[in-house]
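Peer 1: below is the sequence, then the predicted model.
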Amino acid sequence: MDKFTVLDLLDLELKEQNDLRLSCIGGRPGLEREIVVPDINRPGLALSGFFDNFGGQRVQLLGRGEYAYLQKLEGENNYDTIREFFTYSIPCCIFSHSLQPHPRFMELAEEAECPVLQTDLNSSEFATRLNRALGNIFAPTRIIHGVLVEVFGIGVLITGNSGVGKSETALELIERGHRLITDDSVEMKCVSGSIIIGSAANAVTGHHMEIRGLGIINISHLFGVGAIRDQKQVQLIVDLEEWDSSKVYDRLGTGDNITEILGVGIPTVTLPVKPGRNVPIIIETAAMNERLKKMGYYSAREFNQNILKWLESENARALYFQKKDIF
């Protein structure tokens, strides 16, 4: 990840429930300070003079409790701990509830060139939004060659060698009412250590597709905005490969094939491609089957258990008749 500064934090284009609603009220010379960790610190103990294990490299969030203590220090004309507070390389201070710090605090912040930001959100809501935003920014990333589509609510990553038909398969899925996230280059982000979010590696080309013999097409213009979305959790990988008659393919589906991306295991299906196979409808079926698995229903396992019960009943019946014949 490139350097992420306080100015970048202010410039984040987040919408609706993700909007941080930040504004800078002081310390503008320090807006180029880098944010190096995706964590927030509440500096109540530090302001009281206890700096052991102080998270000075974190964004400092000051709510009503910290603000009330700052007012108490102002009434006592005691600014020693505030001066010591600003000796640390703090990325920025953020006041929630639209709180306005007292002038002496602002003077010390200006002297230290530490940005002071303000939001009208309450502390808990702002902390949730900021943690989510920083988690996405600092999340481990990886670029994968493939096509990411949403099929029946399941994020399906279609992979395979060049020319195997990934884009054509995705185009047929879009024609059948499913949605495209991105074609060719998919940026993977590991969020919260267990979720892989896929989006376009390049926002400009994200909702375009390259079809050999046809060229570049704009999916949103051809099929409407309902045929696209910006990002989606990757929940299933479908690997397309040329049909190999010497290879034994899974015919029962009792095994769990997993592909690991950024430390997260994702269920994987290998589909052999040859003339006459309707790959899009197979992918639709795989997506619906994955939804059933997430609900706790495994078709292949149930089939296997039913076969075992049938064999056991047949063996018991045969043994019963054998004993009857003996007597």
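Peer 2: Structure's in. What do you need?

Peer 1: use CA for all of it now, contacts and neighbours both
Peer 2: OK.

Peer 1: so residue 199 touches residue 183, yeah?
Peer 2: No: between residue 199 and residue 183 no contact is recorded; they are 9.5 Å apart, counting by CA atoms under 8 Å.

Peer 1: what touches both of these two?
Peer 2: Taking CA atoms under 8 Å, 6 or more residues apart in numbering as the contact rule, residue 199 and residue 183 both touch 148, 206.

Peer 1: nearest spatial neighbour of the most centrally placed residue in the chain, chain-adjacent residues omitted?
Peer 2: Note on the chain: the residue nearest the mean C-alpha position is residue 197, at 3.4 Å, using CA atoms, centre = their mean. The shortest distance from residue 197 to any non-neighbouring residue, by CA to CA, 6 or more residues apart in numbering, is to residue 233 (4.3 Å).

Peer 1: I'd guessed the one you found sits against residue 151; true?
Peer 2: No: with contact defined as CA under 8 Å, residue 233 does not reach residue 151; the gap is 11.7 Å.

Peer 1: what residues are shared contacts of the two?
Peer 2: With CA under 8 Å, 6+ apart as the test, residue 233 and residue 151 reach no residue in common.

Peer 1: next up, the contacts around residue 122.
Peer 2: So residue 122 contacts 63, 96-97 (CA under 8 Å, 6+ apart).

Peer 1: returning to what we had before: residues touching the residue nearest to residue 197, list them.
Peer 2: 154-155, 195-198 are the contacts of residue 233 under CA under 8 Å, 6+ apart.

Peer 1: in helices, which of these fall?
Peer 2: Among the contacts of residue 233, DSSP state H puts none in helices.

Peer 1: of the residues you listed, buried ones?
Peer 2: With burial judged by 16 or more other CA atoms under 10 Å, the buried subset of the contacts of residue 233 is 154-155, 195-198.

Peer 1: pasting the second one now:
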Amino acid sequence: MNNFTINEIVEKFNLKVQYESAKEPINKRVISSIGTNRGGLELTGFKTKQVSRSRRIILLSSKESEYIASLKKTDYNNHFKNILEDHIPGIFVTPNFKYIKELCAFAKEIKSTVPIIEVSFFTSEFAATVSIYIVECLAEIKRVHGTLVNIFGYGVLIMGESGIGKSETTLELIRNGHLFIGDDSIDILKINNKLVGKVNPPVKNLIEIRGIGILDVTKMYGYHVIMHESQINLIISLNRIESEDWSKIDRLGDQNDFETYFEIKIPKTIIPVSPGRNLADLIESAVISLKLKNEGQDATSQFQARIISDLTKK
């Protein structure tokens, strides 16, 4: 997300802005670094040389309140000044910080551009929640054409040329009890060294079926079949194939194939499409096969080992 601002967090978590500069309102205060900083060191006057930390938000709570309480009242403003410098995107204050009025008054006095936002819930809860949100908003994104479903707990990205049957197969998977994330336009994000898939918001809950049109999955099957996002564990590539090409298909499944996004490899299974094949059943089988392999149960390897063992005995 470009130009991710303090305003995004305020609206997302329904927070109350206690101080905002008319010169630079919260929708202009850009966040460019992942994570949050507790304000203790900044209050003491310590200044980090790590540029990557300079655009993190500041969180003030009980420990910072205790530190301020240990000072003389005449010294408050000297320490407040350290956290009201322009490079800090914003200051978030929990109920445990008892000096929000004094902080806002001084910010107004010096005409600081750093907004001060009151948080209604407590430190650990807010820090964890807002950190995840910032990570998602600043994550690298690649948009792909495909359909994303969650099958037996595995996120499966179904890809293939237009009209090959991705959406129709997805409807059958939903009827089989699996969860729908999105169709047609999927955003792939790199979060905590994992690939997470989400639907592009304009097509949320929608699926397009050729000859019928655009359908709302929630209206057809209910909200219980919808999943907001999912880690991507497997890519299924549906490939149209002619009869003479069947000899080229990997029959044993021992040819490992991968798709790479943001330097992360995701297992890829190519499923040939031809009349009479039940694609939903095949995709379910591919997921079960991957789950078994991840648990150390590889039928192909066991079969090959058995053959080698029999040949060695002879």
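Peer 2: Perfect, I can see it now. Keep in mind it's a predicted model, so treat the numbers as computed, not measured.

Peer 1: TM-score of the superposed pair?
Peer 2: The TM-score (TM-score structural alignment, normalised by the length of the second structure) is 0.89; 305 aligned residues with a CA RMSD of 2.0 Å.

Peer 1: which residue lines up with the residue nearest to residue 197 of the first structure in the second structure?
Peer 2: For residue 233 of the first structure, the aligned position in the second structure is residue 231, judged by TM-score structural alignment.

Peer 1: buried ones in the host helix or strand of that match?
Peer 2: Using DSSP states H and E, residue 231 of the second structure maps to strand 229-240. By 16+ other CA under 10 Å, the buried positions in strand 229-240 of the second structure come out as 229-238.

Peer 1: with the first structure superposed, average distance for the helix or strand just after that strand?
Peer 2: As assigned by DSSP H and E, the chain's next helix or strand after strand 229-240 of the second structure is strand 258-261. In the superposition against the first structure, strand 258-261 of the second structure averages 0.9 Å from its aligned positions (mean CA distance after the TM-score superposition for the first structure).

Peer 1: what's the answer for stretch 285-293 of the second structure, then?
Peer 2: Counting by mean CA distance after the TM-score superposition for the first structure, stretch 285-293 of the second structure comes out at 1.3 Å.

Peer 1: distance between that stretch and the chain's centre?
Peer 2: Taking CA atoms, centre = their mean, to the nearest Å, one finds the center of stretch 285-293 of the second structure at 24 Å from the center of the full chain.

Peer 1: neighbouring contacts of it?
Peer 2: Residues contacting stretch 285-293 of the second structure (CA under 8 Å, 6+ apart): 151-152, 154, 234, 269, 298.

Peer 1: in the first structure, spot the helix with the most residues.
Peer 2: helix 299-326.

Peer 1: which of the residues in it are buried?
Peer 2: Residues of helix 299-326 of the first structure classed as buried: none (neighbour count, 16+ other CA under 10 Å).

Peer 1: what segments of the stretch 101-250 of the second structure are helices?
Peer 2: Residue ranges of the helices in the stretch 101-250 of the second structure, as given by DSSP state H, counting those that start in this stretch, are 123-138, 166-175, 217-221.

Peer 1: re earlier: which of the contacts of residue 233 of the first structure lies closest to residue 45 of the first structure?
Peer 2: residue 195 (34.2 Å; CA to CA).

Peer 1: pretty sure that closest one contacts residue 265?
Peer 2: No: assessed by CA under 8 Å, residue 195 of the first structure is found out of contact with residue 265, at 9.5 Å.

Peer 1: so what sits against both of these two?
Peer 2: Contacts common to residue 195 of the first structure and residue 265, judged by CA under 8 Å, 6+ apart, are absent.

Peer 1: so who does the closest residue to residue 274 of the first structure other than its chain neighbours touch?
Peer 2: Nearest in space to residue 274 of the first structure, with sequence neighbours left out and distances taken as CA to CA, 6+ apart, is residue 243 at 5.7 Å. Shown here is residue 243 of the first structure, whose contacts under the criterion CA under 8 Å, 6+ apart are 272-274.

Peer 1: just give me the neighbour total for residue 6 of the first structure.
Peer 2: Using other CA atoms under 10 Å, residue 6 of the first structure has 21 other residues around it.

Peer 1: these two touch, right, it and residue 29?
Peer 2: No: Residue 6 of the first structure lies out of contact with residue 29 (CA under 8 Å); the separation is 10.8 Å.

Peer 1: so for those two, which residues contact both of them?
Peer 2: Both residue 6 of the first structure and residue 29 are in contact with residue 115, where contact means CA under 8 Å, 6+ apart.

Peer 1: ok, of the buried residues of strand 229-240 of the second structure, which one's closest to residue 306 of the second structure?
Peer 2: The closest of these to residue 306 of the second structure turns out to be residue 234 (CA to CA; 27.8 Å).

Peer 1: so how far is residue 311 of the second structure from the closest one?
Peer 2: In this view, residue 234 of the second structure and residue 311 of the second structure are 35 Å apart by CA to CA, to the nearest Å.

Peer 1: show me which of the contacts of residue 122 of the first structure are buried.
Peer 2: Buried subset of the contacts of residue 122 of the first structure (neighbour count, 16+ other CA under 10 Å): 63, 96.

Peer 1: pipe the contacts of residue 122 of the first structure into CSV and attach distance to residue 207 of the first structure per row.
Peer 2: Output for these, formatted as CSV (distance: CA to CA, whole Å):
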residue, distance to residue 207 of the first structure
63, 41
96, 37
97, 39
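
Peer 1: one step back: sitting in strands, which of the buried ones among the contacts of residue 233 of the first structure do you find?
Peer 2: The strands, defined by DSSP state E, take in 154-155, 195-198 from those.

Peer 1: closest to residue 143 of the first structure among those?
Peer 2: Once CA to CA is applied, the member of those that ends up nearest residue 143 of the first structure is residue 198, at 9.3 Å.
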